Structures are given as structure tokens and as C-alpha cells.
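A.B. asks: kindly return the folded structure for what I paste below:
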Amino acid sequence: MELPADIRLKLDTWDEYMHPPTAAVNYNESMYFNLYDAGQGVGGWFRLGNRVNEGYAEMTNCLYLPDGSVAFMYHRPHISHNEAFDAGGMRFSVVEPFKRLSVQYRGDVLLLKNPGEMIDPGRAFKNNPKLPCTVDIHYHGVSPLYGGEPVHADGSPWLENPNTGLYVGHYEQHIAGQGVIRVGEQEWHLKGLGLRDHSWGPRYWQNVHFYRWLPMNFSEDFAIMVLNKSLGDGGRIVGGMVLNEGRYDLIRAATVETEWDANYYQTRLRAWAKTDRAEYHIEGRVLSLIPLRNRRTLEDGTELMTRITEGMTEYRCNGLVGYGLSEYLDQIVDGKPVGIGA
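C.D. replies: I've put the predicted structure just below:
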């Protein structure tokens, strides 16, 4: 996030918990976790986003299975408060702030042999089987925290325009996790690496022109997150961090080049990132991908569509092999993602 000169980031242990909602109708507070067990070829990500002023939460459970299929579920359960991340069968718990958290899920998932079918959710939910699913994963941090909430020098909050951003407060952390997931009669005992984040503040998914978010882990000692974002007004935000020797080195410059298939889904990527200490050349190969969408209609009847492609990705850097996500968000204009070729 680019900040004015008189603004600083603050982050306290109580920020791990829930924040009082502001009056913005699109106030969102969300947590996200991912994990990949390289030995078994199983991973996934989990998200809860409380939109209490709109009366619902966004719950997503996405599991990438060894045969290339994806077990997926999305709900918008009703909520009446912002006191917990507990909706739609999913629960996030803070065991020890900044150090230990847990994810639980009890519900169903849609088993997609062809994850690309999710670009048409109605048809996908009609034509694919549902199976019972449980998730129990315990996470612990392997890195410092990256991010926080922007405030003025006197501690008063810096208020961002609710129509131009995705959050006010936001932080991320590379993590390790272990636990059990069950899909139907299949069960996996997972032990792997990942990344988590926590955001709060006004959010419309249409507020960003496009972004490329690349969280990846090579070991508990070496991990990277690259962000390349376009705000639509010509502004660009480039950032992220590299975990090395127990510290985060901030990324000062970065580029992302992408190879696409016929549907404009990422298949391979090349990223370059520079910190004050080193440069990193990264290659990514998408192992499995699911396309998701978010639609919103403006007061004048204009329909907006955002596409987010979530690719479980194998990364290579410095002679090491790692895993993570390649998350590409684009507004769709005239049937095409706006970030193609950018």
C-alpha cells in the first residue's frame, strides 16, 4: 500500500481479533489462509469475509486434490454481528496472537473434475456432485508480520475512500500448518507451508483494475510474496516481501510476466523482485486452477464483473522448488481481463 508521507502503519496484538465496523455499507473484515503439502500434492485456501453492514459473510473453502480435481464451496451465510469469524460451517480461531491460529470446516464441497467449470457457477453446482468435507488445520507463524493499519502521527485513523481500495488495515504472514482434511471417503494428513492475511475496511472487488498476488514458500526460512496492482486511474502499487534469515526484506520493485491459455487463465509466469539486499528471479508453473467471479450492479444499472483465477502453483527460485498460489484479479471488459498484456 502506498501511503502519504505523514502516515505510518501500526499493528497491535489485538488487531488479530475483530474490529468495530465503520458506517461504510461495504465494510469488510476478512481472514485468509492457504497451505500446500508438497509431498502429497494436496493444498488449499480458506476465507471468511464478514460484510456485516450488508448482513452476510463470504465463506470459501477451496481444496486442490492430487488428481487435479478441486473440492470447492462458497456460501453467503447471514450474519448479524462482527464478533467472530464463524459462518457457513467455517471457523477461524486465534490461539495466540501473531503466533498460532486454527481453521475448522464442517459442511459440503462440490467435487470438480474440471475446475474450469466454476466460471459458470450455476451450471457447475448443478452438474457436479457434493460430498461431505471436514477441515482441521493448526497454523503457526514462521515469519514476522507484514503490514498494519495506516494512522496519522497522533494515532487517528487514515480514512480511505470506500470506492477506491480493498481495505484500510491489512497484514500478512508466512506460516506452517498441519492437520486433517476429509472429502467424502478420502482423508489426508497434511503438513505444509503457506501464508495468511487479515484485512478490515471498505471493500468492493471492483475497486481495483487488476492485480497479481504471488504468495510462495520454499522452506520455513525462505518465502516470498510479490504484489503487482493497478488501481485503474493509472496508479500502480508494487510491493511484497522476502523472508530470509528470520527477517522480512521489503520488495522495492517487481515485475510479473504471464503466459495464458485460450481462456486467459495463467499457465506460467516469470517474476522479478528487488529488495535492498538482493534480486530474485522466479518462475511459476500452474498445477491446478479454478476461476471465480464477483458481480455488482451500480445504481444506474451498469453491470460490473470481476474475475479471480486461483492457481495452485509450483515456483522455482535460487535453485529451490516451492509452492503457493498465483491469484490474478481482473475486471472483465468486453469479455476480456483488463490486465492482459500489462
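
A.B. asks: going by C-alpha atoms from here, please, whenever you check contacts or count neighbours.
C.D. replies: Noted.

A.B. asks: ok, residue 72 touching residue 114?
C.D. replies: No: judged on C-alpha atoms under 8 Å, residue 72 makes no contact with residue 114 at a distance of 11.5 Å.

A.B. asks: in the stretch 1-150 of the chain, which spans are helices?
C.D. replies: For the stretch 1-150 of the chain, the helices defined by DSSP state H, counting those that start in this stretch cover 121-127.

A.B. asks: where exactly do the strands run in it?
C.D. replies: Counting by DSSP state E, counting those that start in this stretch, the stretch 1-150 of the chain has strands at residues 7-10, 27-37, 42-51, 56-64, 70-75, 86-87, 90-96, 100-112, 130-141, 146-152.

A.B. asks: how about these in JSON lines, adding distance to residue 193 and mean neighbour count?
C.D. replies: Below are those laid out as JSON lines (distance: least, C-alpha to C-alpha, whole Å; neighbours: other C-alpha atoms under 10 Å):
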{"stretch": "strand 7-10", "distance to residue 193": "26", "mean neighbour count": "16"}
{"stretch": "strand 27-37", "distance to residue 193": "5", "mean neighbour count": "24"}
{"stretch": "strand 42-51", "distance to residue 193": "9", "mean neighbour count": "25"}
{"stretch": "strand 56-64", "distance to residue 193": "14", "mean neighbour count": "22"}
{"stretch": "strand 70-75", "distance to residue 193": "19", "mean neighbour count": "21"}
{"stretch": "strand 86-87", "distance to residue 193": "24", "mean neighbour count": "20"}
{"stretch": "strand 90-96", "distance to residue 193": "18", "mean neighbour count": "17"}
{"stretch": "strand 100-112", "distance to residue 193": "14", "mean neighbour count": "20"}
{"stretch": "strand 130-141", "distance to residue 193": "9", "mean neighbour count": "19"}
{"stretch": "strand 146-152", "distance to residue 193": "17", "mean neighbour count": "19"}
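
A.B. asks: and this one, so I can compare the two:
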Amino acid sequence: MPETKVVLLEQDDLMHPNTGESNFNESAYYNFYDRTQRFGGFIRLGNRANEGYAEMTACIYLPDGTVGFMFQRPEITNNDAHNAGGAKFEVIKPFEHHRVSYHGKLCVLKNPLEMADPAKAFKTNPYSKAALEIDYVATSPGWGGELREKSGDQWISPKPSGDPEAQFAKGHLEQLGHATGKLLLSTDGNEREFKIDALGLRDHSWGPRYWQAPKFYRWLTMNFDQDLGAMATITVNRDGSERPGGFIARKGKPFLNIVKVDVQTEFTGDQQLHDKIKATCQTSDGGAPTVITGTVLSMIPLRNRRAGIVTRIAEGMTEWNWDGKIGYGLSEYLDHFEE
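C.D. replies: Sure, this is the predicted structure:
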């Protein structure tokens, strides 16, 4: 049997071959938070070329508590680039420098929880024109990769196997970064400009994906400063098995992999959305568990439907506390509900 292990290649920061599954997906995502202005957001493009469209999501958490949001399914015919629905992602230098932009509309929600019913929310709230331009520069190495086989002196992707409908991603990478740029919002001739100097995390995944594949997951991203960040996640599969993971990144030191994650949550409101979080993470060095607490600053519930299942992806901009050190990032909770 050939040697196999999770390997991250420089080419993984570029587009991957379309392996032909009907639900093949290649997505890239960038989040950021400017703690000085109390302002941040995320933007995502997921190419589903074999289904003929991309999923484009842009979400901006504004300082006054309102949230600007847009979701589209623009038509695409190939997986050559992330460039659809007004969003464009360019890799200037793999794992070092990306350029991110969005030119389009945002629905501006004074009450972001209204997005639980997107048809109504999009009809009853005002819109702004948005121009987002960001340079995203790495503050840590990339983390993750794909399970690959050794062939000679190269690592190659094995042939696709398993039920693609039960898969969530064949390969996946994450990286901490520093975002600089600006956002221009224009509403009825009134313009607001935000200069961006923010920390964040990006991810990139490829392979078959349905949002309904896992039973649920929790994904927590954290930036404390340019020298310290983390990601902790736990996915519970349909068979009840758990997949914990993540990392702690300190400048100048190797990643500490997270091998066990316990997430305790206080939920709030009629929609029972996450509000207070306690994440206990055991790292691969066998040291004492790391305990990080979080408080959601701003929340928007997003929705995906398939085969009679309503999937809620709750996106909370979160303030983190690690032994008195304050950080920021996204807490993303995926859960399913019957129609």
C-alpha cells in the first residue's frame, strides 16, 4: 500500500481540477475584523460548475449594529477562477498575498435576524451599493491540505471514492491574514467610506460538497494580534462520529494542532442562536487544555435548502477572551431543521 497523509501543496492555493461529481465545489472565503472601528465581515464564492452556478455571499457587520448582506447564485460554466456575482478573488502570490473585491448591492438590515426569512428580508429592507477592495496578506503559514498518496517523489490525489452526496470537502486549507483596503457604501446619493485595517482568517476547500452532509458543526476563528491566532472546529457526522480539529498559530513557532474540542454554548432568542461560547481545546503537545470564551457581537442567520431539509448557518461576529487577551473572529454554527 502506498504511503498516505494529509499534505498541503503550493498549488492548493490555486484552482483545482473539476473531478466531475455533480456536487463538485471549490470555494474560497475571507473574513476580517477591524477592532478599532468595530467593523468587519466575510465574503465567499463557492463554484458549483457542474450545477451551473456559484454561491456568492457577502456580509458586512457595520459599527452601528446593522448588517449589509447579499447572496446570489450567478451562472458559471467552468471552475477556472473565483469571479462571479460581483465578487473576484485573485491569488497574487500563493500563501502570501491575495486580492479580494466585491462590487454590487448589499441589503442593509437594522435587524439582521430577519434574514431567517430571506425572501421577506430582501423585500422589506433598503439596499446600498457597495465597493469592497481588500489586499489580504498572510500572517501565518497555511494549515490543512488533502489526503494524498506518495508516488515516487510526489504526492498525488487518489481517485475519487465514496458517496459524493455524503461528502463535505476532499481538501481544505486555512490561513490567518491581515486585510487592508476600503469599503465604499452608497445609499440614495449618500456615501460612506470605511478604511480597513483588520485581521482575519481565510479558507479554501475543494471536492464534493452538500451543506446537508454533516449532522452539525461548529467553526470558530480567532485573531488576537498579528502574532497569535487560532481556529477550532468540531463536526459531528450523520453516524454520530466526531471530527475535531484546528490549530493555534504563534509567530515564529510551529502550529500546535488541536486534537480535541469541546464547545459549550448558551443560545438566545426565539431562533435559539448561539450567544455565549466556551471552547476547551486539547492540543497535540499534551499540555493543559486551552479554554477560550466568546461573546457574539452581531449575528445573522443564513439558510440553505435541499431535499426537504432546511440548513441554518448562523454567522456570529464574536469577541474572544483567552486568559484576558481579547481577540475577534467568526463563530459559524451549522444545524438542520425539517421543512
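
A.B. asks: got a TM-score for the two of them?
C.D. replies: Aligned and superposed, the two chains score 0.93 in TM-score terms (TM-score structural alignment, normalised by the length of the second structure); 326 aligned residues with a C-alpha RMSD of 1.5 Å.

A.B. asks: helix/strand/coil for residue 295 of the second structure?
C.D. replies: The three-state label given to residue 295 of the second structure by DSSP: H, G, I helix; E, B strand; the rest coil is strand.

A.B. asks: ok, and the closest non-adjacent residue to it?
C.D. replies: Residue nearest to residue 295 of the second structure in three dimensions, not counting chain neighbours: residue 276, with 4.9 Å by C-alpha to C-alpha, 6 or more residues apart in numbering.

A.B. asks: can you tell which of the strands of the stretch 1-150 of the first structure is closest to residue 221 of the first structure?
C.D. replies: strand 130-141 (11.3 Å; C-alpha to C-alpha).

A.B. asks: and of the strands of the stretch 1-150 of the first structure, who's closest to residue 208 of the first structure?
C.D. replies: Minimum separation from residue 208 of the first structure across the strands of the stretch 1-150 of the first structure (C-alpha to C-alpha) falls at strand 27-37, 15.3 Å.

A.B. asks: corresponding residues in the second structure for that closest one?
C.D. replies: Counting by TM-score structural alignment, strand 27-37 of the first structure lines up with residues 24-34 of the second structure.

A.B. asks: distance from the matching stretch to the first structure after superposition?
C.D. replies: Averaged over the aligned pairs, stretch 24-34 of the second structure sits 0.3 Å from the first structure after superposition, using mean C-alpha distance after the TM-score superposition for the first structure.

A.B. asks: repeat for stretch 192-205 of the second structure
C.D. replies: Superposed on the first structure, stretch 192-205 of the second structure shows a mean distance to its aligned partners of 0.7 Å (mean C-alpha distance after the TM-score superposition for the first structure).

A.B. asks: over to stretch 40-48 of the second structure?
C.D. replies: Mean for stretch 40-48 of the second structure is 0.3 Å (mean C-alpha distance after the TM-score superposition for the first structure).

A.B. asks: who's in contact with that stretch?
C.D. replies: Stretch 40-48 of the second structure is contacted from outside by 23-34, 53-62, 76, 79, 82-84, 87, 198, 317, using C-alpha atoms under 8 Å, 6 or more residues apart in numbering.

A.B. asks: again with stretch 183-197 of the second structure
C.D. replies: Residues outside stretch 183-197 of the second structure that contact it (C-alpha under 8 Å, 6+ apart): 34, 127-134, 178-182.

A.B. asks: distance to residue 338 of the second structure added to those residues, as JSON lines?
C.D. replies: JSON lines is the format used below for those (distance: C-alpha to C-alpha, whole Å):
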{"residue": "34", "distance to residue 338 of the second structure": "37"}
{"residue": "127", "distance to residue 338 of the second structure": "31"}
{"residue": "128", "distance to residue 338 of the second structure": "33"}
{"residue": "129", "distance to residue 338 of the second structure": "35"}
{"residue": "130", "distance to residue 338 of the second structure": "35"}
{"residue": "131", "distance to residue 338 of the second structure": "37"}
{"residue": "132", "distance to residue 338 of the second structure": "36"}
{"residue": "133", "distance to residue 338 of the second structure": "38"}
{"residue": "134", "distance to residue 338 of the second structure": "38"}
{"residue": "178", "distance to residue 338 of the second structure": "39"}
{"residue": "179", "distance to residue 338 of the second structure": "38"}
{"residue": "180", "distance to residue 338 of the second structure": "41"}
{"residue": "181", "distance to residue 338 of the second structure": "41"}
{"residue": "182", "distance to residue 338 of the second structure": "40"}
